[in-house]
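Asks: pasting a predicted model and its sequence here:
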Amino acid sequence: MKKTILSLMLMLLLLLAGCTTPPSTQSHSPQSFYNSLAVLCGKSFRGTVVHPADGTDPFAGKALVMHVQTCSDTTLRVPFTVGEDKSRTWLIRKTPEGLQLKHDHRHEDGTPDEITMYGGISTAPAESLTHSFPADAHTAQLLPAAATNEWTLAISPDGSTFSYILKRDNQLRFQADFDLTKPLE
């Protein structure tokens, strides 16, 4: 009897082992991109300005930190601090049209900035770990100069880096990379 139960348990374990897919071969969809960020909830990561590399960007030399702070099934709130400036939060939402990125800018007292909630909907294919968000109509109306903006959020294939990229008129204007291998204490 013991031998039969042991054999059945061994066959069940082998069957279950054959049902799993190694993480490196799983396909990535907006859901898995979203989940890749959501699993970082409660953690903060230091970033560096990658472009422009000449130190002319106002963010150059300041501490850049992304805080994956609030996570639900449909919305991620990721405050992005630049030095002491805590006015920026990236909102990443699941919508019927695809992933949406909005920039929520606030004053120190928590009231919305005059220029806030700009962004767009992802145009990336479902399996991509890189999602680009061309400026939507609201953005073009709010900030006419940003009508050609495209923001990109990317997770490196090995999951070690998160990148925030801004292009305008198809020209790279800004890029910050965050080291996901070293959460801040």
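Replies: Alright, I've got the coordinates. Just so we're clear, the structure is a prediction, and the values are computed from it rather than from any experiment.
Asks: hey, let's count contacts and neighbours off CA atoms from now on
Replies: OK.
Asks: just checking, A146 touches D136?
Replies: No - assessed by CA atoms under 8 Å, A146 is found out of contact with D136, at 9.7 Å.
Asks: tell me which stretches of this protein form strands.
Replies: Listed in chain order, the strands of the chain (DSSP state E) span 43-51, 64-68, 70-71, 75-82, 85-95, 98-105, 118-121, 130-134, 150-155, 161-168, 171-179.
Asks: would you turn the ones you listed into TSV with distance to S29 and mean neighbour count?
Replies: Conversion of the strands of the chain to TSV gives the following (distance: least, CA to CA, whole Å; neighbours: other CA atoms under 10 Å):
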stretch	distance to S29	mean neighbour count
strand 43-51	23	20
strand 64-68	20	21
strand 70-71	18	17
strand 75-82	16	21
strand 85-95	12	18
strand 98-105	11	22
strand 118-121	15	24
strand 130-134	10	23
strand 150-155	12	21
strand 161-168	16	19
strand 171-179	21	18
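Asks: got those as CSV, with distance to Y34 columns?
Replies: Conversion of these to CSV gives the following (distance: least, CA to CA, whole Å):
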stretch, distance to Y34
strand 43-51, 15
strand 64-68, 12
strand 70-71, 10
strand 75-82, 8
strand 85-95, 8
strand 98-105, 8
strand 118-121, 14
strand 130-134, 10
strand 150-155, 10
strand 161-168, 12
strand 171-179, 17
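Asks: for P112, which of these is the nearest?
Replies: strand 98-105 (6.1 Å; CA to CA).
Asks: what's the angle between the closest one and strand 130-134?
Replies: Interaxial angle of strand 98-105 relative to strand 130-134 (axes from the mean of the first three to the mean of the last three CA atoms, to 10 degrees): 70 degrees.
Asks: for strand 98-105, packing partners?
Replies: strand 85-95, strand 118-121 (3 or more CA pairs under 8 Å, 6 or more residues apart in numbering; DSSP states H and E).
Asks: need those strands in JSON lines with distance to D57, can you?
Replies: Below are the helices and strands packed on strand 98-105 laid out as JSON lines (distance: least, CA to CA, whole Å):
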{"stretch": "strand 85-95", "distance to D57": "15"}
{"stretch": "strand 118-121", "distance to D57": "21"}
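Asks: and here is the other one:
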Amino acid sequence: MSASILIRAALIAGVAGLAGCATPATSSPSTGEGVPARHFLAKLTPYCGRAFPGRVVEGQPASDDPVWNQPAVLFLRCERDGNILSLSLGEDRSRVWLLGSTPAGLRLSHMHSHPDGSPEDLNAYGGLARDPAPTATRVEFPADEPTLKLFAEHGLRASRDNVWALELADENTLVYELKRRGRTFRMAFDLSRPQTPPPPPWAEMPVR
């Protein structure tokens, strides 16, 4: 499956449940200092086509999944449809984050796949950006309606309060964040240390 097809499918899935909503995007009152959330896409442009090492810098509570102790590499690819950020954790290439504009607003989607490229059951979830964003370097994504429905189907009641964020903490650091009551998870990627990109994510392997 090509990268463009992958991101289109995810973004379409993410906004399918929003068509009937009166307010298409989660928004916060303008303070006069906010900027359009979609402008964050341009902030990532200088890093397109490169891969960067990362690590978990905060985990409360700490995960007992050993995969998070593996070397982390984030590969940022910029497509016409949006940005594809594939996360490799050692040999695990199951995770892809998609960041792109939809008719409803800027959306962050999480794709999870099996080694053969087939999607996991919990897949294509994420959030619509609060718009305007508080700053040009941080965008927050509360769980959107399709994600709330998906979490309910899987019995993930606590996850309904998820707010994800992407932040350029400084010129050398990209932060991925997840927060909800009783849960904080943050990964930091060192943009000053580009390295050889990892193999393609499992999501781009042909399904067998």
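Replies: Received, thanks. Everything numeric in this text was worked out from a predicted model, so none of it was measured.
Asks: nearest to H51 of structure 1, of the helices and strands packed on strand 98-105 of structure 1?
Replies: Of all those, strand 85-95 sits nearest to H51 of structure 1, with 19.1 Å by CA to CA.
Asks: average distance between that closest one and structure 2?
Replies: The superposed strand 85-95 of structure 1 is, by mean CA distance after the TM-score superposition for structure 1, a mean 0.6 Å from where its aligned residues fall in structure 2.
Asks: against V35 of structure 2, how distant is the counterpart of H103 of structure 1 in structure 2?
Replies: Under the alignment defined by TM-score structural alignment, H103 of structure 1 corresponds to H110 in structure 2. H110 of structure 2 sits 24 Å away from V35 of structure 2, taking CA to CA, to the nearest Å as the criterion.
Asks: again, but for D131 of structure 2
Replies: The value you get for D131 of structure 2 to V35 of structure 2, if CA to CA is used, is 8 Å.
Asks: looking at these two, which is more packed in?
Replies: When neighbours are counted by other CA atoms under 10 Å, D131 of structure 2 and V35 differ, and D131 comes out ahead with 22 against 19.
Asks: thought A104 of structure 2 was touching V15?
Replies: Yes - proximity of A104 of structure 2 to V15 meets the contact threshold set by CA under 8 Å, at 6.8 Å.
Asks: what about these two, which has more around it?
Replies: When A104 of structure 2 is set against V15 and neighbours are counted by other CA under 10 Å, the residue ahead is V15, at 22 against 18.
Asks: what helix or strand is that one on?
Replies: Applying DSSP states H and E as the criterion places V15 of structure 2 in helix 3-15.
Asks: where does that helix end up in structure 1?
Replies: Under TM-score structural alignment, helix 3-15 of structure 2 has no counterpart anywhere in structure 1.
Asks: other SSEs contacting that helix?
Replies: strand 82-89, strand 92-102, strand 105-112, helix 145-153.
Asks: could you export those as CSV, including distance to E120 of structure 2?
Replies: As requested, the helices and strands packed on helix 3-15 of structure 2 are exported to CSV (distance: least, CA to CA, whole Å):
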stretch, distance to E120 of structure 2
strand 82-89, 16
strand 92-102, 9
strand 105-112, 6
helix 145-153, 13
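Asks: who wins for proximity to E171 of structure 2 among these?
Replies: Closest approach to E171 of structure 2 among the helices and strands packed on helix 3-15 of structure 2 (CA to CA): strand 82-89, 18.0 Å.
Asks: the closest one to strand 72-79, inter-axis angle?
Replies: When the same axes, to 10 degrees is applied, the directions of strand 82-89 of structure 2 and strand 72-79 differ by 160 degrees.
Asks: which residues touch W151 of structure 1?
Replies: By CA atoms under 8 Å, 6 or more residues apart in numbering, W151 of structure 1 lies in contact with 119, 132-135, 164-167.
Asks: could you check how far it is from G42 of structure 1?
Replies: Distance from W151 of structure 1 to G42 of structure 1, by CA to CA: 24 Å.
Asks: likewise for R77 of structure 1?
Replies: The value you get for R77 of structure 1 to G42 of structure 1, if CA to CA is used, is 11 Å.
Asks: show me what A188 of structure 2 lines up with in structure 1.
Replies: Per TM-score structural alignment, A188 of structure 2 is aligned with D177.
Asks: for that match, which non-adjacent residue is closest in space?
Replies: Spatial nearest neighbour of D177 of structure 1, chain neighbours left out: S163 (4.4 Å); criterion: CA to CA, 6 or more residues apart in numbering.
Asks: list the contacts for the aligned partner of that neighbour in structure 2?
Replies: By TM-score structural alignment, S163 of structure 1 lines up with V175 in structure 2. Contacts for V175 of structure 2 (CA under 8 Å, 6+ apart) come out as 165-169, 186-189.
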